[in-house]
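Novice: below: sequence and its predicted model.
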Amino acid sequence: MSGILPLDATAADDVMIEVDAVRKRFGATQALAGVSCTFGRHEFVALLGPNGAGKSTLIKVLDGVHTADAGAIRVRGGRGGLGVVHQDLGLVEELTVAENMFLGQPRALVNPRRDARRAAAALEAVGLTTIDPHALVGSLGLGQRAMVAVARTFDRGAETVVIDEVTAGLHPHEARWVVERLRVAAELGATVLMVTHKLDEALGVATRYVVLSDGRVALDAPAAEVTKARLVDVMSRDRRAVAAPERSAQDVERDDVVCSLEGVHAGPAGPVSMAVPAGRVTALTGPLGSGLHEVAYVAAGLLEATAGRVLAARGLRRACVPAHRESEGVFPEASVEFNVAAGGWRRWRGPLGLLDVRAMRRDCDAAVAALSVVPHRLDVGVSDLSGGNQQKTLFARALMRDPQLLVLCEPTRGVDVATRREIYAQVREVAERGAAVLVASTDYEDIAALADTVGVLDARGRLTGWLPPDRFSELTVELA
C-alpha cells in the first residue's frame, strides 16, 4: 500500500473516507487484521475498543506515521483532506493563537493583520468567537487549546478530523465543551472521528460507533441501535473477568501511618496536612490546576515541598505512577523490558555487582503477564504499545518494587473499561497486602471504586475537607 489515496470519482458524494481491508503487522503482532469501514459527511463517529485493539495503529496509518502492509485508505481530497489532532495538540504555548495557526506553513511574506483575520475566521468556524487571535496559547484553558488545534486542522483544508484522545486530560466540564463543539462541526458538514475510552463522552453525541478488537471491526452500528451495555460487552469480550473491588473491614483496622504531610505547599496547593495509613486507599481530588498531583509527588519523594514537612520512615519503599505517562513515565525509545526494570536494577545485582539478566527477564515477564500487557513480549518497543498497555507497563514497574507506599496519579487515564477494572483490582490487592496507597485523580470513577476516604482541593489548592465513602456522591458536583 502506498499511503493515503484520493477517493475514486465513482464514490458517493457523502463518503469522506474508505478504509478497505487494511492490515498492519509488527513482528509477531498483527495490529490490524483486515479493517474495513467507511466514514461519511456529517458523521460524528466514536472509535472505541480495548487497549491493544488496533485503534492507535489505525490512527497512525491514517496520519501517515505507519504504512499499511495491505489494503487501501482513500480520502476525499487526498492526504490534505484528513487532519489528526493528537493529545499533545502540537501547539506552542509561548506563541499567539494566530502564530500557532500558521506555524510550519511555507509563506513568502508574513502579514500579521491578515493572519489575525484568517485565524479569527477559523476560530469562528468551530464556535470560538470569544478568543482573541493575539492571545498567547498558554493563557487559554485546556479545552480552548484543543479547539484551536481543531480549528487549525480545518483551516488547512481538512474536511475530516481525527480526534485522538484529546479529551483524556481535560476536566469533565471542559471535555463536554469540546465534544459539543465537535458535534456542531459535524452538523455543519465535517466528518469527526473521535478516539476515546470514556464512553459517557460519546453517548448521546456520536452518530455512530465503531469498535475494534484484536485488529478487527467488532461492531459498526448507528448510535440509535447501540446501548452503553452493548458497547461495554463488546469492548470487554474475551477479556479476563475481574470483579468490582470491595472494601473489607480489614482495610479500616490496619491504620498504621506510613507517611504524613504537615502544612505542605506544592505548586498551587497548600497548606495540605494528611496521613496516609497502611492497608488503605487514601485519595485526593480537585480540579485540574489545583495542585493535587504536586502534593502526590511530594508524598512519593519525587518533588520537594516549598513549605511544610513530610514525615516518613527511613528506607520507606515508595513507587509512583505519574499523571502523564508520555512525558513523565515511559522511556519511549526503549523496550518493555527496560521500562519495567528501570530503577530497580539493584535487586538483580549479585555480590560482584553483575546483573543477573536471566532473573531480571523472568521477573519482568511475570510482571507484564500479571497485568495482561498486550502484546506479551519484553523485546517490543514500549512506544509500539497502545496507551493503555503503556499504562499497565508503568504499573508493572511500580509493583515490581513491592512498595510500602504506592502513589498513583490519574491511574486509569486513557484505558478501556476492562483494563480499568483490572487496575482497580490490582490496587485493592496492594492495599489488602498492607501497603499504603495514595490516589490523586480528577476522575470520579477512580475515587468511587478505590478510595476509603478522599480529600478535596478547591481551585486555589486549599484542602477543604475529607469525605467518607457514603458522601462520595457529592463529588459528582465537584468534578462536573
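Specialist: Thanks, I have it.
Novice: only C-alpha atoms for contact and neighbour calcs from this point on.
Specialist: Fine.
Novice: please tell me how far residue 352 sits from residue 359.
Specialist: To residue 359, residue 352 is 16 Å away according to Cα to Cα, to the nearest Å.
Novice: which one's more surrounded, those two?
Specialist: residue 359 (13 against 6; other Cα atoms under 10 Å).
Novice: that one in helix, strand or coil?
Specialist: Under the three-state scheme (DSSP: H, G, I helix; E, B strand; the rest coil), residue 359 adopts helix.
Novice: structure two is appended below for comparative analysis:
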Amino acid sequence: MTALLELEQVSKSFSTVSVLKQIDFRVDAGRIVALAGENGAGKSTMMKLITGIYPRDEGVMRLGDREVNFSSARQAMDAGIAMIHQELNLLPELSVGENIFLGREPTDAFGRILWSEIESQSRRWLEELKLSIDPKEKLANLSIAQQQMVEIARALSMNADIIIMDEPTDALTDIETTILFEIMDRLRQSGKGLVFISHRLGEIFQICDDIAILRDGQMVHQGPVAEISEDDLIRHMVGRELTDQYPYEALQRGDVRLSVSNLVAHNVKGVSFEAHAGEVLGFAGLVGAGRTELAKAIYGANSVKSGSIEINGKSCRLKSPQDGVKAGIGYVTEDRKHEGLIQMHALSANMSLTGLSRFLNRLGILDKASEREQIEKYIKAFSVKTHGMDAQISQLSGGNQQKVSIAKSLMPRPDILILDEPTRGVDVGARREIYTLINTLKSQGLCILLMSSDMPELLGMSDRILVMSEGKLTGEFSRDEADQESIMRCTVAEHV
C-alpha cells in the first residue's frame, strides 16, 4: 500500500502538559482510517498538527515521500489536506457558493471573481451530495444538517488527497449519512485517504478499513478494523486504572432536592431523573451528548420547551440564570474564561457577583465590609493562591480561577450545585483540592450534579452515574455497578 500521510514519533506539549507522546500514524491511499479515543485523548490536537494549525515539538510528518513542516492551515490545504470540522467553519451571512469557495475564489486575468464559475462548480458539488440547494442561498437560512453538508461539499471541492472528517455525521439524518458514506466509498475507490473521527462505533465498523486508537495522548493501537472487536476497541479506549487521587466519601443521602421530569430543551430529549441531598450524581457522555445543554436548562440559561423541574418538592419555572440562583441552584460553567468569570475584573468582584443580594442592607446599599469578609472566608477555605482579593482574575492560575468560579456559585448559598467539567485545565494538585471540596459540600447536604468527560473522575467521585447520548439518558449505574466499559457502551448508544 502507498502511504499518503505518515507521522513518526510526533509529540506536542502545551506549557508543561504533554498532550501527544511519540505518535506514529499512517494513512494509505484508498483507505479510510478511523481515529478513536475518549474526550481529551488527543484527537483534536493531532488533527491540528496535521492541518498546520499547531507546530509539532518533535518527530517527522511526511506526505508521500517528502517531509513537510506546515506553519499555517493554508499551507496544509495547498498541499492537499482538507478538514471537515465538527464545529462548522463557515460564514452564515455569505451564500452557499461563497462558503464553498471561501479563500479560493476563481478569478479572471484581471483578478475579478468569476461568480458564474462559483455558482456552476458549487452546484456540481452539491449535486454530488444529492442536495437540491441553490448556491446563491444565504447559508444562515439552511438547517444545521444542510450546513454540515455544505462543509462537506467545500472539502470535496478542494480535490484534496487527504480528507479529515471530525464527527461529520453528528448533525445528519440516517439518509444523509448513507449518502455521505457512498461519497466516502467513491473517494476511497479513487485513491484518496480519509481520516474518520466518530463516537458512533457502528459507523467505524461499517465504513472504515483501519483504526487508530489514542489514549492519554499515546497511540495504543493501529491496525485493520477487521482484526478488532467492539469489546477490544472499548477496552483500548478506556484502559486506565483509578488511583487514590479521587478521595470519595460514602454518605447517607438525604431527601430529593431536584426532580426533573420529561424535560425537553435544546439537545435535551425527554430527560427524567431525581437527585438527592448529600449525593454526587455524575453525568457521562461524549461531546454533543447534551450534558451541558441539560445543565443550562435546569439552571435557567437555556429555555425549556416542555417538562417540569421541582426543587425541594416545589415546581419551578426558570426563565433566566437569575431565576436559577433565586431557586437555590449554583452553576459552574465548563467555559470559565468566557462564561464563568470576567477576566478584566478583580477576584473579589468575580467571587461575589452572584451573591450581591446577600450583602445589601435594609436601604439596598451594599455592605462592603460584609462582602469582603465572606470573600476572605472563601479564599481561605478554598486555599486560593493570590496576592490579594483585588488581584485581576486573569493573573491567577487555571486551578485558582476554577476555585473562584466554584466559590462564586456558592456565594448565594444554593441547595443544588451543578459542576460542568470542574477540573478541565487544572493541574493535579488543584484537582485534588477540588475533589476534597466536593466531599465537603456533599457532607453539608448539597445536591451536586457532576458533568464530566473524564471517566476516572466520574467513577472516582460519583455516588450514581447517569449516561447521556444524543440528548437522551441511555443508562444509569450505582457506584458499585459502574465500570468504564459499561458506561462507554451507553455513551455510544444511538437509541434508548
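Specialist: Received, thanks. Treat the numbers as computed from the prediction; the structure is a model and nothing was measured.
Novice: contacting residues for residue 285 of structure 1?
Specialist: Contact partners of residue 285 of structure 1, counting by Cα atoms under 8 Å, 6 or more residues apart in numbering, are 292, 440-442, 454-457.
Novice: if we use 10 Å, what do you get?
Specialist: By Cα atoms under 10 Å, 6 or more residues apart in numbering, the residues touching residue 285 of structure 1 are 291-293, 410, 439-444, 446-447, 454-458, 463, 475, 478-479.
Novice: mind listing which of these are in helices?
Specialist: Under the assignment DSSP state H, those contribute 292-293, 444, 446-447, 475, 478 to helices.
Novice: including neighbour count and distance to residue 264 of structure 1, could these go into a markdown table?
Specialist: Shown next, in a markdown table, are these (neighbours: other Cα atoms under 10 Å; distance: Cα to Cα, whole Å):
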| residue | neighbour count | distance to residue 264 of structure 1 |
| --- | --- | --- |
| 292 | 32 | 12 |
| 293 | 27 | 13 |
| 444 | 18 | 24 |
| 446 | 21 | 24 |
| 447 | 23 | 22 |
| 475 | 19 | 23 |
| 478 | 15 | 23 |
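Novice: can you give me the strands in the stretch 301-450 of structure 1?
Specialist: 307-312, 318-321, 405-409, 436-440 (DSSP state E, counting those that start in this stretch).
Novice: now these as a markdown table including distance to residue 341 of structure 1 and mean neighbour count?
Specialist: Output for the strands of the stretch 301-450 of structure 1, formatted as a markdown table (distance: least, Cα to Cα, whole Å; neighbours: other Cα atoms under 10 Å):
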| stretch | distance to residue 341 of structure 1 | mean neighbour count |
| --- | --- | --- |
| strand 307-312 | 25 | 16 |
| strand 318-321 | 13 | 24 |
| strand 405-409 | 17 | 26 |
| strand 436-440 | 21 | 28 |
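Novice: okay, strands next: where are they in the stretch 101-250 of structure 1?
Specialist: 160-164, 191-195, 208-213, 216-222.
Novice: show me where the stretch 301-450 of structure 1 has its helices.
Specialist: For the stretch 301-450 of structure 1, helices defined by DSSP state H, counting those that start in this stretch occupy the ranges 336-341, 357-370, 387-400, 417-432, 444-450.
Novice: closest one to residue 268 of structure 1 among those?
Specialist: helix 444-450 (21.5 Å; Cα to Cα).
Novice: okay, and residue 52 of structure 2 sits in which element?
Specialist: Here residue 52 of structure 2 is covered by no helix or strand, with elements defined by DSSP states H and E.
Novice: what's the match for it in structure 1?
Specialist: The alignment partner of residue 52 of structure 2 in structure 1, by TM-score structural alignment, is residue 64.
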